[in-house]
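Student: Provided below for reference: sequence and predicted model.
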Amino acid sequence: MKFALSTLSTAVMTVTLMSLAASNSANANDDTITSQNEVAPVVVTQIIDADNQSVTQKSNLQNKAATTKTQTAKAEFKTGLSTLIDPITHKSIDNSYPLEVSSLLSLEQAQNILLQVSPKVAANQAAIAASEYETDALKTIDNPLVFARVSANAYNLDADVDLSSIKTGIINDVNSSVDSITPPIADLPDFGELIGDRIPDTYDLKRSGSTTGAGLGVVWPIYTAGRTAALTGASTARTQEAVADSILDTNELYNTLIERYFKAQLAIIAAYLREDAYDTVQQVDHMAQRLFEEGFISRVDRLEAQSALADAKSESVNANNDARLAMMALQRLLRTDYRIKPTTPLFVSSRPLPDVNYFQDLALSNHPGLQKVAAKRAQAQQLHALSDTGYKPTVMLYGYGQLEKDPSWIAGISASWKLWGGLDKTASLASSNAKIRQADLSEIEVSDNLLLLVEKNWHDVNNAQSRYQALQSNVDLAAEVLRLRRLGLQEGVNTPIDVVQAQTQSLKARTEQAQAANTYVQSLAALMQSCGTPLAFNAYLNAADIRLPTLYSK
């Protein structure tokens, strides 16, 4: 089982900024960006260059590191599979190979890498392989079993045998025999005693030696009443369940990737918007200082501008930290030791989704939850078949022969029945029938829940789409109000706090619209997962006609 570790970086972490719509401000010195499609380069420094290195210096260092790692990877890859160190847990992973991963990744690239580096996917593949091997092992259970027996023995016997009882018996038997065949003569010798004197009371027995033997036997179950087929079928059904579990986990991983990937994009946009707001408040603060010095505004207005500047700076720092954390979560999922920068932008499609019945039919045809229920039912059916063989015979051929000069052998056929005892057949059949019924009812329940989940996700996507489109007017209005407030501040009509409030409303409107786009993306991913077709998300992504700005691009 190959488990790839993404330990290499082949891309220099250089950022290409997207130069999008120009500012709507008529003032040539006004560098505040009001278009929602613009990206501020200051975010690059704050998000990426946290160690205060310049982009050029860091790029050079990364070039050298990437070159070194690439050379190491090529050397290791020539030797095939090896043991590598996981960059997150630092544990050794056997049967792995180095994987080259760029720091700039589109969603589709991240999806491909995820399948190669996820421990969960590799663990599920191992579980499926183990189940398949178990099924293969059971397929030969009714094949002839041939076995050989070889023995070698050595013995040593050292014992004292008590002959006294035997001696006494012989003496008595001899005397009785002599008395019965001869007349009584007083001077005849006692023949029993004469013989008994020659027999010892004990005998010391000593023997030693060795023996060898060999034999060959065969046992062949020629009829098992379907038990072998039932066991093999149950194992196959368990493999199908393992496959369904693996698909469920993979689909969930895809959904988690989309969640983290676009949350990182949203966090980057939020960081940019906060930085944009901070730039605006800085300009307002500078102008407020000039107006205060010239006596056009009060000290209270000046202090309010300073307070707004401090708040804007704090919010900007927090937003950048949130962006780093979101990118770190994506990095952990893809198991790299460097930060992953998403290049696929948030998106929304203005076209309506197909009817909900289309997605519900997809779910009933493709969702792995239903495949798992079907595998459970197949296991119950095989268990029923196995229980039904309880009182059927097992017929076996057998034979055994000794490998000697004059061999002895035996061969025959045997049939055995279970007459009583063991598992109760009636109870076993009732249990398997109950499990089949449980699987049938579970299929109904899972189908109902799937249909409801699909409909809920379908409505969530439509609601997010409507909200995004509805918020566009708020974004345009807030941008125009901000522009007029800033002009009014220059003309002395508005106060600095008016500009700050307008900036806050503009920030809120743009942030809400970006959040609506993320909600649309997450809801669409949930819809595709509930249909059992998570990769169909990519088709909607490619067909989307509204794309938000992205900080990173290839």
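Tutor: That came through, no problem.
Student: from here on, contacts and neighbour counts on C-alpha atoms
Tutor: Noted.
Student: Let me see the contact set for the most centrally placed residue in the chain.
Tutor: Nearest to the mean C-alpha position of the chain, by Cα atoms, centre = their mean, lies residue 120 at 2.0 Å. Contact analysis of residue 120 by Cα atoms under 8 Å, 6 or more residues apart in numbering lists residue 249.
Student: That one sits in which helix or strand?
Tutor: Element membership for residue 120, per DSSP states H and E: helix 119-138.
Student: quick revisit: so how far is residue 250 from the residue nearest to the centre of the chain?
Tutor: 8 Å (Cα to Cα, to the nearest Å).
Student: here's the one I want to compare it with:
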Amino acid sequence: MLTHLKLVLKPTAKKLTILLVLITASITAQELSLKEAYNLMLIKNGDLNASQQEVNAKQEELKAVKGLRYPSLSVSATYLNLDNDIEVDLNEQRTMVSGLLGVADPSVLGDWNFTLQDKNLGFASADINWPIFAGGKINAANKASKINYELSENHHKIKTNALTIKLIDYYFKLKLAKEAENLRQKVYETIQLHNEHAIKLFENGIIPEVETLNAKVALSNAKRELLAAQQDVSLATTAIKNLIGDEAFNTTSTNFINPTIQPSLNEFQQEMIQENEQLKFLEKNEELAKVGVKVENSEYFPKVALFGKHTFWKDNLDLLETKWLVGVGASWDLFNGFEREHKIKAAKHKVLQVQQLEKQAKLNLLTYTEKLYNELEKQREQYNSLATDLALAEKLKFMRTRAFEEGTGTSLEVIDATLQLTQIKLFKIKALYYYNTTYGELMVSLNKTENFLNQI
């Protein structure tokens, strides 16, 4: 923005002050188009950034669930210290044996108290486990995780659309406030000039003093309306700054688009049913509910897994001579008190629930589209009719002003004509505001945000 500013002379305190003033003025006068404001919102808005983190988390969870298809490998180690060695005392049996052998002293046969396991022992092993069949539960878990990831993307898009509609409203509300402020400023200047003319005409004895009082009252009202319009601009600017996170913004550069004839209502309604993100959200939830039914059905099937173990280190564990083993295991719940049946029915009810919500959502979207379409047509008709009224009001104001200056009209007539012209201009600007915000809401709801931003 400031690349054209160059300080060719030696910097002095005065020159530096001027440069800082230019930089400050450039920043405070920053203009943003609606598209630029939209891009800033996508980057800086905290709600959208938080929503994007949810999408990232679901993406990582999807990758994690894919690990169910692969074997799991683990390493474990154990070292134990028992209170005593594990021993077997067979000395009594030794005495019996010595009697049978005719040995007078059993000790001749030795000590038959054997240590089976030293009290200090340890081992380490590597284990592998690989589920190869779970009744479809692994496939269902992967599909459910994928749908949950898509739902998070869908939810992020819904939030983005909602904030975009709000941004469009705030942006054009600021533009409306700016236009109103400019209009109020012109009205104030016009009535101020009229007040000065009234004073001169009174001093020359052309009009009575009461006419100057009317002009003064009108000037006071015009000043109050101007201050109110300036306050509206300040509030609208603050609202956009909070939404897009840019403190330097204070001026809009995107103009209103003039109302035009739109395609048929039926075309918009069909497109709404196909493209609306909220309806897609319900469709994804229906898919997820159907996956839930498959998960519950998987409980009827056995679970089969391969497993293996390799002991690669042992200490004082003479009883365990095998170094490795492999095998296959299976489990099958044959009866669990009808729990599975009821869970399957519950999952099916969830499917029906989402289907009913989806059905009602389609009806609501058709009504919503019709409402927006009718609002567009209403504002287009008002805008076109106000163009004729504006020409008549401008002519009336001109005639009333001439009549007052010639002494054949009153100050009230001039003021009324001025305010009537102002009111028509305000109505025309408001018609543009409502048309643009409604059209923007419709386009965003149809997933045509980029088209709308490029169009305006």
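Tutor: Great, that's in hand. Computed from a predicted structure; not experimentally measured.
Student: what range in the second structure does the helix holding residue 120 of the first structure sit on?
Tutor: Mapped onto the second structure using TM-score structural alignment, helix 119-138 of the first structure spans residues 46-65.
Student: mean per-residue distance, that stretch to the first structure?
Tutor: Here the mean offset of stretch 46-65 of the second structure against the first structure after fitting is 1.4 Å, by mean Cα distance after the TM-score superposition for the first structure.
Student: and the aligned residue in the first structure for residue 148 of the second structure, what helix or strand is that in?
Tutor: Residue 148 of the second structure maps onto residue 238 in the first structure when the alignment is built from TM-score structural alignment. When elements are assigned from DSSP H and E, residue 238 of the first structure belongs to helix 227-293.
Student: packing partners for that helix?
Tutor: Identification of packing neighbours for helix 227-293 of the first structure by 3 or more Cα pairs under 8 Å, 6 or more residues apart in numbering; DSSP states H and E yields helix 42-48, helix 107-117, helix 119-138, helix 299-334, strand 341-342, helix 368-387, helix 496-530.
Student: re the thing from before, for the match of residue 148 of the second structure, give its distance to residue 205 of the first structure.
Tutor: Note on residue 238 of the first structure: its distance to residue 205 of the first structure, by Cα to Cα, is 64 Å.
Student: When these two are compared, which one has more neighbours?
Tutor: Between residue 238 of the first structure and residue 205, counting by other Cα atoms under 10 Å, residue 238 is the more crowded of the two (22 against 10).
Student: tell me the contacts of the more buried one?
Tutor: Neighbours of residue 238 of the first structure in contact, by Cα under 8 Å, 6+ apart: 131, 375, 376, 379.
Student: Let's see that with 10 Å instead.
Tutor: 128, 131, 132, 134, 135, 232, 244, 372, 375, 376, 378, 379 (Cα atoms under 10 Å, 6 or more residues apart in numbering).
Student: got it, and residue 312 of the second structure?
Tutor: Residues near residue 312 of the second structure by Cα under 10 Å, 6+ apart: 77, 123, 124, 125, 126, 323, 324.
Student: which position in the first structure aligns with it?
Tutor: Using TM-score structural alignment, the equivalent of residue 312 of the second structure in the first structure is residue 403.
Student: No further queries at this time; thank you.
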